[in-house]
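**Q** sequence plus the predicted model coming up.
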Amino acid sequence: MPRFAANLSFLFQEEPFLDRFAAAADQGFEAVEFTFPYEHAPAAVAAAMKAAGLQVVLFNTPAGDWAGGERGLTALPGRRQEFRAAMDRAFEFAAALNCPRIHVVAGLEQSGSDRRVLEACYMDNLAWAAEQASGAGLMLMIEPINRRDVPGFFLHDFDYAEKVLTEIGAPNLRLQFDIYHAQIIHGDLSKRLERQMPWIGHIQIANPPDRREPGGGEIDYGFIFDRLETLGYDGWIGCEYRPAGATAASLDWARRYGIVPPKKKLNP
């Protein structure tokens, strides 16, 4: 049976961020993930998590000046000190939340930059971060993201991601396999999952072309979930989709897999 984690940066947008933990628990989730928690203090996020009885399984490193268009610091030469400070901030949150995984966001290719220089920076930063994370028992993730949604994103190929993981060789550096991005970039999902399963440390889902919930769109997720079971994947699957309507209504597909709102206790 698949294990699903609600992505609180995409789901339950009807509520303020800290209230989304309770909303996810009310719909039957036992785990959550999110992109950037940094507008809140680690203690406040941890309190919301604990009050809802949930575990946090993944979040992202700070991505630089998001409002200014930045999408990560890892592949940006000249920003290494900022990258290291961002990792320290992420490690602080991981400790407070007892979260085992951090997605290290790659960033955008700079206009006119030499790809080889970006690659060298990316590899060096990842190797350093993996060494730091190892001492804390943390797993770091790298995620290829399609350039239709994020033009110019540095890491946009799953084969290149595998090359990065192979060359660095850190046991706590793994592939974040977002099925939505993989479909847009490569297709041939079943064979790609089979080939890259040894590298996968986390999976996320959404349905192209509009990044909606399973049950409509290009991907037959019933087939994909069966395939993941056959391949022996027993990790969390992050629900990182944009609901077509209200979040609760978008979870009809998940009821077949055990995501059921807990029964409310009656007042005596």
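**A** Now that the structure is in, tell me what you want to look at. Residues are numbered from 1 along each chain as shown.
**Q** use CA for all of it now, contacts and neighbours both
**A** OK.
**Q** let me see the ranges of the strands in the stretch 1-150 of the chain.
**A** Taking DSSP state E, counting those that start in this stretch, the strands of the stretch 1-150 of the chain run over residues 3-7, 31-33, 55-60, 101-103, 139-142.
**Q** JSON lines please, covering those and showing mean neighbour count and distance to Gly232.
**A** Shown next, in JSON lines, are the strands of the stretch 1-150 of the chain (neighbours: other CA atoms under 10 Å; distance: least, CA to CA, whole Å):
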{"stretch": "strand 3-7", "mean neighbour count": "24", "distance to Gly232": "13"}
{"stretch": "strand 31-33", "mean neighbour count": "26", "distance to Gly232": "20"}
{"stretch": "strand 55-60", "mean neighbour count": "23", "distance to Gly232": "19"}
{"stretch": "strand 101-103", "mean neighbour count": "24", "distance to Gly232": "20"}
{"stretch": "strand 139-142", "mean neighbour count": "24", "distance to Gly232": "19"}
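**Q** closest to Trp236 out of those strands?
**A** The closest of the strands of the stretch 1-150 of the chain to Trp236 is strand 3-7. By CA to CA, the value is 5.1 Å.
**Q** ok, back up a step: so which of the strands of the stretch 1-150 of the chain is nearest Gly235?
**A** Comparing these under CA to CA, the one sitting nearest is strand 3-7, at 6.9 Å.
**Q** what angle sits between that closest one and strand 55-60?
**A** Angle, strand 3-7 to strand 55-60, by axes from the mean of the first three to the mean of the last three CA atoms, to 10 degrees: 50 degrees.
**Q** use this one as the comparison:
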Amino acid sequence: MTNLRFAANLKWLFTELPFVERFDAAARAGFAAVEYASPYEYEARRLRALLDDAGLEQILINTPMGPAGSPTRSGYACFPDLAGEYRDGVLHGLEYATVLGARFLHVVGGIVPEGVSAERAFARYVANIAWAAEQARGTGVWLLLEAQNKRDAPGFVLRSQAHAAAVVEAVGDDVVGQLMDFYHVQIDEGDLVRTFETHYDTTLHLQIADVPGRHEPGTGEIAYATLFRAVEASGYDGWIGCEYQPATGTTDGLTWMKELAG
């Protein structure tokens, strides 16, 4: 399987090092691209310099999220009363994505807020994504939507891959696509090959981790060798983000690439 391209997620990999040192570490390990959730703690141009110095491409960042433990820890997009914070976050994310040269901005959906019906939260989410799509058109940045599993994110606004795909089709697949994380899919839906093939047309980016420990491929129940063959056979030419917690050290754990992905 020579056509699969893996990007290091610097939130999860090389955490043995300070964040600013992870770029060079990823390049030394053979990665040509990186992704990470939050660039906002650093000036965008400083991060761009780190990318350029390491010879790396930035693939993806997320829109801003609230602090850990807060109601907005998984995003603002479904909060009816936080439209201003949401819009500011999208514009901020587009600014960073443009400077970093990132193709994708993941608009994190959010957990349905307490006291708000799932229907009202979802209606706000769709309206917010439609607004973000208008802002993204002409920037060269694509927006990504991701359904997260209900074990790790109970009450997440998107219930399934089909739910995310329906939003993509409703708001405009000229600038919005789907982020499919096989870790989340396995926990909530399973049937990974069929699910991927069903939503191939709307899926622009993939992420991986094994289940149940969210460690590297080959440490859990997912048959990643089979899954990688199916992804390659589909003609998928995007990146695959390595969004997992290494079971031991990052570099030692990268043997899965040769063993499972060839």
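**A** On my side now, so go ahead. Please read all numbers here as calculations on a predicted model, not as lab measurements.
**Q** now the TM-score, please.
**A** Here the TM-score for the pair of chains, by TM-score structural alignment, normalised by the length of the second structure, is 0.95; 259 aligned residues with a CA RMSD of 1.5 Å.
**Q** re earlier: which one of the strands of the stretch 1-150 of the first structure lies closest to Arg255 of the first structure?
**A** Of the strands of the stretch 1-150 of the first structure, nearest to Arg255 of the first structure by CA to CA is strand 3-7, at 11.1 Å.
**Q** read off where the closest one ends up in the second structure.
**A** The aligned range for strand 3-7 of the first structure in the second structure is 5-9, by TM-score structural alignment.
**Q** what does the matching stretch contact?
**A** Stretch 5-9 of the second structure is contacted from outside by 26, 31-36, 59, 237-244, using CA atoms under 8 Å, 6 or more residues apart in numbering.
**Q** ok, 10 Å please
**A** Applying CA atoms under 10 Å, 6 or more residues apart in numbering, the contact partners of stretch 5-9 of the second structure are 14, 22-23, 25-27, 29-37, 56-61, 206-208, 236-245, 257, 261.
**Q** out of those residues, which end up buried?
**A** Neighbour counting with 16 or more other CA atoms under 10 Å marks 14, 22-23, 25-27, 31-37, 56-61, 206-208, 236, 239-245, 257, 261 as buried within these.
**Q** can you get me a residue count around the aligned residue in the second structure for Asp220 of the first structure?
**A** Taking TM-score structural alignment as the alignment basis, one finds that Asp220 of the first structure is matched in the second structure by Ala223. Residues within reach of Ala223 of the second structure, counting by other CA atoms under 10 Å, total 14.
**Q** could you check how far Ala223 of the second structure is from Arg151 of the second structure?
**A** Distance, Ala223 of the second structure to Arg151 of the second structure, using CA to CA, to the nearest Å: 21 Å.
**Q** residue contacts, whatever residue of the first structure lines up with Thr251 of the second structure?
**A** By TM-score structural alignment, Thr251 of the second structure lines up with Ala248 in the first structure. Applying CA under 10 Å, 6+ apart to Ala248 of the first structure gives the contacts Leu11, Phe12, Ala23, Ala24, Asp26, Gln27, Pro261.
**Q** show me the two of those residues that sit farthest apart.
**A** So, the contacts of Ala248 of the first structure by CA to CA: farthest apart are Leu11 and Pro261, at 15.4 Å.
**Q** settle it for me: which of those two has more neighbours?
**A** Set Leu11 of the first structure next to Pro261 and count neighbours by other CA under 10 Å: Leu11 wins out with 23 against 14.
**Q** from Asp157 of the first structure, how far off is the closest residue to the more buried one other than its chain neighbours?
**A** Excluding the flanking residues, the one nearest Leu11 of the first structure by CA to CA, 6 or more residues apart in numbering is Thr247, at 5.9 Å. Distance, Thr247 of the first structure to Asp157 of the first structure, using CA to CA: 30 Å.
**Q** and Ser111 of the first structure, by the same measure?
**A** Per CA to CA, Ser111 of the first structure is found 19 Å from Asp157 of the first structure.
**Q** for Ile145 of the first structure, same thing?
**A** Here Ile145 of the first structure is placed at a distance of 8 Å from Asp157 of the first structure (CA to CA).
**Q** between those two, who's got more neighbours?
**A** Shown here are Ile145 of the first structure and Asp157; by other CA under 10 Å, Ile145 has more neighbours (25 against 18).
**Q** just tell me what the more buried one corresponds to in the second structure.
**A** Under TM-score structural alignment, Ile145 of the first structure pairs with Gln148 in the second structure.
**Q** could you count how many residues lie near the closest residue to its match other than its chain neighbours?
**A** What sits nearest to Gln148 of the second structure in space, not counting adjacent residues and going by CA to CA, 6+ apart, is His184, at 5.5 Å. By other CA under 10 Å, 26 other residues sit near His184 of the second structure.
**Q** now for the alignment partner in the second structure of Phe154 of the first structure: which residues touch it?
**A** Aligning on TM-score structural alignment places Phe154 of the first structure opposite Val157 in the second structure. Residues near Val157 of the second structure by CA under 10 Å, 6+ apart: 74, 77-79, 108-113, 118-119, 121-122, 125, 146-148, 150, 163-164.
**Q** so which residue of the second structure lies furthest out from the middle?
**A** No residue in the second structure has its C-alpha farther from the mean C-alpha position than Gly115, which lies at 28.0 Å (CA atoms, centre = their mean).
**Q** what do we get in the first structure for that residue?
**A** So Gly115 of the second structure corresponds to Gly112, using TM-score structural alignment.
**Q** against Glu39 of the first structure, how distant is that match?
**A** Taking CA to CA, one finds Gly112 of the first structure at 33 Å from Glu39 of the first structure.
**Q** tell me which residue of the second structure lines up with Met123 of the first structure.
**A** Under TM-score structural alignment, Met123 of the first structure pairs with Val126 in the second structure.
**Q** isn't that match right next to Val107, touching?
**A** No - judged on CA atoms under 10 Å, Val126 of the second structure makes no contact with Val107 at a distance of 11.5 Å.
**Q** which one of these two has more residues nearby?
**A** When neighbours are counted by other CA under 10 Å, Val126 of the second structure and Val107 differ, and Val107 comes out ahead with 27 against 18.
**Q** what is the neighbour count of Ala209 of the second structure?
**A** 26.
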